[in-house]
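[1] using only what follows, build the 3D model:
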Amino acid sequence: MALGADTIPDRQGSEDIGLRGSNQSGMRDHNERLVLSLVRQHGGLAKSDIARITGLSAQTVSVIMRGLEQDGLLLRGEPIRGRIGQPSVPMFLNPDGAFFVGIKIGRRSVDLTLVDFQGKVRASQRQTYRYPSPANVVGFTARALPLALAKLSAEERPRVSGIGIAMPFQLWSWVQFIGAPQAEMDAWRHSDIQAEIAQLTGLPTYVQNDATSACGAELVFGTGERPKDFLYFYFGTFIGGGLVLNGQLFLGRSGNAAGAGPLPVQGKNGQVERLIAAASMSKLADAMEAAGEASDYLWERPDHWTVSPQILSDWMDQAANGLAWAALTAATLLEIEAVMIDGWMPAEVRAEITRRTHLALHSLDLDGIDPPMIREGTIGPDARALGAAAIPLSQRYLIDQNAAGRGV
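    The predicted model follows:
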């Protein structure tokens, strides 16, 4: 399935902790990446605007943008008239300029998503299972990737720039929660899924924690005003988190920073428990099964849930209480501006959990603390898969947002 000899990944240096990637070649020049990052951030910019923001000379910016336009990465907009001097011509990202593949390995399903340069989904494939295994994931990729690439023209396929894999770390340690045989899950201890996918596809391949990737999707593809510092929660089978500091995704020493599941919180009964026990979808599924309600569709239908109102309300109360305590802890340590909540759930459920979390936070003792805003995420159920696709996009075409105002 390799897409060409010139894209076969170089495994050297692929064991970097946090974000593991094969093949760092083809990285854009610093100033090209700076321009692309600014255009993505603002939606469209003229050369004069970029020169003002970056401090680069007008001539330098003109050369860079002309080259990016020739490469097919930027598109010229309609001239804006009515100002003194020459009309201003905004430049926009060309959606067909590059494509990226995201693979989300979940505890109940695996998804493969093809996105364009603007983050629009062009194709997606999905498979559900009782539990994940390396062999299943590789086999699914071998079947799903050709189907996704078939959506592209022959001219577009060479523009597929890489694959990102979003997955929970240490899957073998969650056997008791997902009911999988220990022997089957132990296969993850010795599997290098990144190397197997890279060898299968011939594309640069990166691996990141799944909740961190969902947070990355909010950072790269999210809409509306994004705070510079925020804690992010994603509801899946288990609750997970990500952290953005000074506009940059913070991975931590092992790549598992803000992996919020083990965080101790005070439960509704006053006892200390882990956030994973208070705010995971698996707890909602357990409550449904105990009441005789089928829960399998929770993993298949994020747009609509059929669950007894009282069971859902009790779960949302428990989850909101846990998130409020987690937000309080984070605000105490980091002075974050916001907490953002998203997940594999209907939009109305996300909105209600956000509302209840705000109320729960403001019922706690906030003396000496500037409480963060509690906000909904903007991506939705596909945040992990889109975040996976955002990894190769960021690695090849974007720049540290903290450097967005500095040209060299």
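[2] contacts, neighbours, all on C-alpha from now
    Fine.
[3] T60 and E32: what is the separation?
    For T60, the distance to E32 equals 10 Å [C-alpha to C-alpha, to the nearest Å].
[4] count of neighbours near M185?
    Using other C-alpha atoms under 10 Å, the number of residues around M185 comes to 19.
[5] residues in contact with it?
    P132, S133, L171, W172, V175 (C-alpha atoms under 8 Å, 6 or more residues apart in numbering).
[6] for L73, which non-adjacent residue is spatially closest?
    Excluding its sequence neighbours, the residue lying closest to L73 (C-alpha to C-alpha, 6 or more residues apart in numbering) is G97, at 4.5 Å.
[7] pretty sure that neighbour is in a helix, no?
    No - remark: G97 does not belong to a helix; assigned using DSSP: H, G, I helix; E, B strand; the rest coil, it is coil.
[8] what residues are up against it?
    Counting by C-alpha under 8 Å, 6+ apart, G97 has contacts D71, G72, L73, L74, D116, F117, R159.
[9] over to T141?
    For T141, the contact set (C-alpha under 8 Å, 6+ apart) comprises L112, I197.
[10] please give the structure of this sequence too, so both can be compared:
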Amino acid sequence: METGIARHGSPEALERRLHRGTNQSGMRDHNERLVLSLVRQHGSLAKSDIARMTGLSAQTVSVIMRELEEDKLLVRQAPLRGKIGQPSIPMALNPEGAFFIGLKIGRRSAELVLIDFLGNVRAMLQHSYRYPAPRETVEFVTAGIRTMRGELTPAQDKRIAGLGVAMPFELWNWADTAGAPRDVMEEWRHRDIRADIQAQCEFPVYLQNDATSACGAELVFGQAGAARDFVYFYIGAFAGGGIVLNGRLYSGPKGNAGALGSMPVPGPDGKPTQLIDVASIAMLEKALSAKGIDGSYLWTSPQEWGDIGAELDEWIASASRALAYAIVAASSVIDFEAAVIDGWMPLDVRRRLVEAIRQAISGIDAEGLKLPFVREGTVGIHARALGGASLPLSERFLVGRNTSGGA
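    Below you'll find the predicted structure:
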């Protein structure tokens, strides 16, 4: 734990710590992050509850919670009076304790989101395009951050603790699939987008694969229940996913663990292909385009697609079969408790997709395997952007949420 004036000093000292880089001294002390993680998980907790859960002494917990309250990260709730003894005072997260920015760079759109310490969305901006271009993306981020910060009070602005970027790795390999000029996509190979954004921000900037980030959003903000091991699929323009093991987001040493879009599955003709070539929404757009239908609304109106008809039915049928095989294959490696399905789609389409996956799994020979329960995700269409915002939150204020590196 930090000591001296910087630890117990003025609000300005806290603000310096919030904006410090990702070296160990810039993070919260482990025990402080443990307390914040427990309070986030349970909503509110009294000191006695935390002492019992952590094994820390009552005196240590009292000191930690007092300091977190002084730092305006925790706030007191109404006292709870029991039959005997002094009333206990639950502590909850202060929404104004810290703010985080998340950026999603997708194949068809970019999103910028500002959340508070509870994960409530305070502002969101979206930019649609035919394909992502580095310069245009940086311009969108620069203008968006300026707009969002302009709507905060000076005190709130000083509590922005970081920005997380969620984007597909090796975007330059998707030129043909995304229908983008190869020279524009090739620019991504030579650009360090994290460094470009970091140069404009005084707070730390983090980077993670977009589908892995969406998985992180489900872990941090979603309703995962008691499941501590689950495989996660996010169906956007392209299909991808992530893995949670023992309550932690596992992204691997190179940040590409859970690259489920590349998983081999049977194609429509029975020959092996990748999940991304069957279950992606880009495949639905391609089918619509073949019928002379403009499918751009798939990206601009994810809450409501309207009555698409046979093309949607056929896509759900093929995507569900591919996802069913992917889930069974993943379960042969790790004994997952759940398989979570989310994506850039209306809720009724997600529900239909999950039901079709369950049906498809029942027809696969899974002898010797204990298959996970297939359920819908709980974060929704903005999971990737919220997952980006969760990167600085997890890295600096939580424990056991992410095994990947920081900035």
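[11] need the TM-score between these chains.
    Superposed pair, TM-score by TM-score structural alignment, normalised by the length of structure 2: 0.92. Supporting alignment: 389 aligned residues with a C-alpha RMSD of 1.8 Å.
[12] quick one on the thing from earlier: more neighbours: which of T60 and E32 of structure 1?
    E32 (20 against 13).
[13] I figured that one hits I64, correct?
    Yes - using C-alpha atoms under 8 Å, E32 of structure 1 is in contact with I64, at 6.2 Å.
[14] which residue ranges form the helices in the stretch 301-407 of structure 2?
    Per DSSP state H, counting those that start in this stretch, the stretch 301-407 of structure 2 carries helices over the ranges 310-331, 347-361, 383-397.
[15] and among those, the most buried is which?
    Stretch with highest mean neighbour count among those: helix 383-397 (a mean of 29; mean count of other C-alpha atoms under 10 Å).
[16] what helices or strands is it leaning on?
    The contact analysis (3 or more C-alpha pairs under 8 Å, 6 or more residues apart in numbering; DSSP states H and E) places helix 383-397 of structure 2 against helix 30-42, strand 99-105, strand 109-115, strand 160-167, strand 205-209, helix 210-221.
[17] so which of the ones you listed is nearest L347 of structure 2?
    Of all these, helix 210-221 sits nearest to L347 of structure 2, with 15.8 Å by C-alpha to C-alpha.
[18] against which helices or strands is the helix or strand just after the closest one packed?
    Going down the chain from helix 210-221 of structure 2, the next helix or strand is strand 230-235, by DSSP states H and E. Other helices and strands packing on strand 230-235 of structure 2, by 3+ C-alpha pairs under 8 Å, 6+ apart, are helix 210-221, strand 239-245, strand 338-343.
[19] with F221 of structure 2 as the reference, name the closest of the helices of the stretch 301-407 of structure 2.
    Within these, the stretch nearest F221 of structure 2 is helix 383-397; the backing value is 8.4 Å (C-alpha to C-alpha).
[20] that closest one corresponds to what range in structure 1?
    With TM-score structural alignment applied, helix 383-397 of structure 2 matches the range 383-397 in structure 1.
[21] can you give the distance of that stretch from its chain's centre?
    Distance, stretch centre to chain centre, for stretch 383-397 of structure 1: 7 Å (C-alpha atoms, centre = their mean, to the nearest Å).
[22] likewise for stretch 101-117 of structure 1?
    Centroid separation for stretch 101-117 of structure 1 versus its chain: 10 Å, with C-alpha atoms, centre = their mean.
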